[in-house]
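Participant: Based on what follows, work out the 3D shape:
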Amino acid sequence: MTGAATDAQRRPAAVQRTAVVTGASSGIGAATARSLAGEGYHVVLAARRTDRIEELADEIGGTAYTLDVTDEAAVAEFAGWLDRADVLVNNAGGALGSEPVADGDSDEWRRMYEVNVLGVLHVTRALLPKLTAGGDGTVLIVSSTAGLATYEGGGGYAAAKSAAHAIAGTLRLELCGAPVRVIEIAPGMVRTAEFALNRFHGDHAAASRVYAGVAEPLTADDIADTIAWSVTRPSHVNIDLLVVRPRAQAAQHKVHRT
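Facilitator: Have a look, this model is predicted:
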């Protein structure tokens, strides 16, 4: 990351670039905010938990903005408030439940779709004019390997992340010729403080079983480092799709456990 950091340091403060990170209150989003701040970006942290993003914004010299990406009107208001946007990291998302399709909870499936899919639509659509106007914009979508391969008990989440994957591919086609890159990062098994715990509704034992016997799952910092590397490539370089897994995970269904 040394070369990218040097490029950022060479930019005059007056033209400091702005990166918007959704879901920035914890996990991959918070780690990404730190990484992009380290690369010289002014980071706008957008998430629902005001106290967390304000604390992190103070730490990294960024700006906190309380936002629910599923609220279309609130996202439009956010876009109107924002002076500029050079990078958008669509990170807000999550999984709920692990029941088979036959027992799927409609409310959970709906919530996953609203956050993982409509949230990406709302924020991307609202910020595209600013990303384009800057002449060198980047839209990054954090999808998942679940969007590339299905697995038992993951129907709702896989469906939502498949849609996010489709958005990235479609947007790249539609923006061909425009000064905006579209990057997709698809993480595999990442151990964060909240992802599995939220999925299993606070059941610590169930959340722990996801990572049982896996010596080194990925961390939020691993994905943040990948995101920062991707967005700091030269403008003509587009990382279309980057799949990131721990060495122990060969596929969704193939994980080495000791």
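Participant: Going by C-alpha atoms from here, please, whenever you check contacts or count neighbours.
Facilitator: Noted.
Participant: Isn't Asp240 up against Ala186?
Facilitator: No - using Cα atoms under 8 Å, Asp240 is not in contact with Ala186; the gap is 10.6 Å.
Participant: Roughly how far does Ala92 sit from His236?
Facilitator: Distance from Ala92 to His236, counting by Cα to Cα, to the nearest Å: 27 Å.
Participant: Compare neighbour counts for these two and give me the winner.
Facilitator: Neighbours per residue (other Cα atoms under 10 Å) separate Ala92 from His236, with Ala92 holding more: 25 against 9.
Participant: Please provide the structure for the following sequence as well, for comparison with the first:
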Amino acid sequence: MTSPSAADRPAPSSAPLTAVVTGASSGIGRATAARLVADGWRVLAIARREERLAALAEETGCEVLAVDVTSDDSVADLAARVEELFGGTLNAVVHVAGGALGVEPAAEADLEKWQGMYETNVLGAVRVTRALLPAVRRSGRGDLLFLTSVAGHEAYPGGSGYNAAKAGEHMLASALRLELNGEPIRVIEIAPGMVRTEEFSLVRLGDQGKADAVYDGVENPLTAEDCADVLSYALNAPHHVNLDLVTVRPLAQAAAHRVARHQGL
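Facilitator: Sure thing, here's the model as predicted:
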């Protein structure tokens, strides 16, 4: 997918568009921050790991800030930094921070893992939205983009905790779209299927061998850059065009639990 041509985009203003990208220390968040900088956006990339953010800043020239989206104080610091960097206006908040923990069935649920997933995927997104929505409103051309998952739309065995968290984030986006109707703010949801990144399955499963096995025999699972391409298209489309919900999967995946696997791959 390619971004809209220059002829299809709104006439450029004197200043570049601005974005905050959460979860930018790795995977889709990192790829998205880099892609938006390449598209000409001014980007503030946030995550918890300062050393990874420093490497991203050196590579792309984006601004960075260490932020924990589960902390009110940390997100307040983010709002202050947006005020300082962008004059209190902001065009886009790109919610990528999240993730899955464990694959236990609901009958054996580890409630600390469930709480961790809800804190990051749902409450973290709410907290950042609440803090930055005033700046998005002031921009006159705003976007709230939520990277959810097919797991928020399709249940699968061993996914109940992540299913519940991502379904919650999906409903947050859906409610915001109704609540902000009539304002110049798009609410966009991108729901990827199987994406192979360096950390998602490793963090979820806690073992590199198990993480690698998730992708065994799968021809061309999505990459972080594939997802960043879709996010870039959604954010750069003419502002009257809203991609309410986009599901993006590798060709090998027909559903969250249905993946074609071939020996020797």
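Participant: need the longest strand for structure 1.
Facilitator: strand 180-187 (DSSP state E).
Participant: Please name every helix or strand in contact with the helix ranked longest in structure 1.
Facilitator: In structure 1, assigned by DSSP state H, the helix with the most residues is helix 155-174. In terms of contacts (3 or more Cα pairs under 8 Å, 6 or more residues apart in numbering; DSSP states H and E), helix 155-174 of structure 1 is packed against helix 106-113, strand 180-187.
Participant: For structure 1, which segments count as helices?
Facilitator: Under the criterion DSSP H, structure 1 carries helices at the ranges 2-10, 27-38, 50-60, 72-81, 106-113, 119-133, 155-174, 195-199, 204-210, 220-231.
Participant: out of the ones you listed, nearest to His253 of structure 1?
Facilitator: Relative to His253 of structure 1, the nearest member of those by Cα to Cα is helix 204-210, separated by 11.9 Å.
Participant: buried residues in the closest one?
Facilitator: Neighbour-count burial for helix 204-210 of structure 1 flags Ala207 (criterion: 16 or more other Cα atoms under 10 Å).
Participant: Where does it end up in structure 2?
Facilitator: Residues 208-214 of structure 2 are matched to helix 204-210 of structure 1 when aligned by TM-score structural alignment.
Participant: quick one on the thing from earlier: roughly how far is the longest helix of structure 1 from the heart of the chain?
Facilitator: Remark: helix 155-174 of structure 1 is offset 13 Å from the chain centroid, using Cα atoms, centre = their mean, to the nearest Å.
Participant: ditto for stretch 142-159 of structure 2
Facilitator: 10 Å.
Participant: what's it aligned against in structure 1?
Facilitator: Stretch 142-159 of structure 2 maps onto residues 137-154 of structure 1, going by TM-score structural alignment.
Participant: Outside of that stretch itself, which residues are in contact with it?
Facilitator: Applying Cα atoms under 8 Å, 6 or more residues apart in numbering, the contact partners of stretch 137-154 of structure 1 are 85-91, 97-101, 120, 124, 131, 157-165, 168, 179-188, 231, 243, 252-253.
Participant: Mind checking which of the residues you listed are buried?
Facilitator: 85-91, 97-98, 120, 124, 131, 157-165, 168, 179-188, 231, 252.
Participant: What are the neighbouring residues in contact with Pro184 of structure 2?
Facilitator: Taking Cα under 8 Å, 6+ apart as the criterion, Pro184 of structure 2 is in contact with Arg137, Gly140, Arg141, Gly142.
Participant: That one corresponds to which position in structure 1?
Facilitator: With TM-score structural alignment as the criterion, Pro184 of structure 2 pairs with Pro179.
Participant: measure its match to His236 of structure 1 for me?
Facilitator: Shown here: Pro179 of structure 1 relative to His236 of structure 1, a distance of 9 Å by Cα to Cα.
Participant: Which residue, other than its chain neighbours, is closest to Leu245 of structure 2?
Facilitator: Glu189 (4.7 Å; Cα to Cα, 6 or more residues apart in numbering).
Participant: picking that back up, want to throw the helices of structure 1 into TSV with distance to Thr145 of structure 1?
Facilitator: TSV is the format used below for the helices of structure 1 (distance: least, Cα to Cα, whole Å):
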stretch	distance to Thr145 of structure 1
helix 2-10	27
helix 27-38	15
helix 50-60	27
helix 72-81	27
helix 106-113	16
helix 119-133	17
helix 155-174	8
helix 195-199	15
helix 204-210	15
helix 220-231	13
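Participant: Kindly compare burial across those helices and name the winner.
Facilitator: Ranked by mean neighbour count, these are led by helix 27-38 with a mean of 24 (mean count of other Cα atoms under 10 Å).
Participant: contacting residues around it?
Facilitator: 5, 19, 21-24, 42-43, 45, 56, 60-62, 91-92, 192-195, 220-221, 223-225, 227-228.
Participant: In contact with Asp72 of structure 2, which residues?
Facilitator: Contacts of Asp72 of structure 2 (Cα under 8 Å, 6+ apart): Arg127.
Participant: Distance check, it against Thr120 of structure 2.
Facilitator: Distance from Asp72 of structure 2 to Thr120 of structure 2, by Cα to Cα: 12 Å.
Participant: Scan the contacts of Pro184 of structure 2 and report the most crowded one.
Facilitator: In the contacts of Pro184 of structure 2, the most neighbours by other Cα under 10 Å go to Gly142, 26 neighbours.
Participant: Show me what Glu225 of structure 2 aligns to in structure 1.
Facilitator: Under TM-score structural alignment, Glu225 of structure 2 pairs with Asp221 in structure 1.
Participant: Enumerate every residue touching its match.
Facilitator: Taking Cα under 8 Å, 6+ apart as the test, what Asp221 of structure 1 contacts is Ile28, Ala31, Thr32.
Participant: And it, how far from Ala164 of structure 1?
Facilitator: Relative to Ala164 of structure 1, and taking Cα to Cα, Asp221 of structure 1 is found at 22 Å.
Participant: Likewise for Leu121 of structure 1?
Facilitator: Taking Cα to Cα as the measure, Leu121 of structure 1 and Ala164 of structure 1 are separated by 9 Å.
Participant: what do you get for Arg84 of structure 1?
Facilitator: 24 Å.
Participant: now Val115 of structure 1
Facilitator: Applying Cα to Cα, the value for Val115 of structure 1 to Ala164 of structure 1 is 10 Å.
Participant: same question, Ala30 of structure 1
Facilitator: Separation of Ala30 of structure 1 from Ala164 of structure 1 (Cα to Cα): 20 Å.
Participant: Repeat that for Arg209 of structure 1.
Facilitator: 27 Å.
Participant: now for the helices and strands packed on helix 155-174 of structure 1, which one comes closest to Arg52 of structure 1?
Facilitator: Once those are compared by Cα to Cα, helix 106-113 is nearest, at 22.2 Å.
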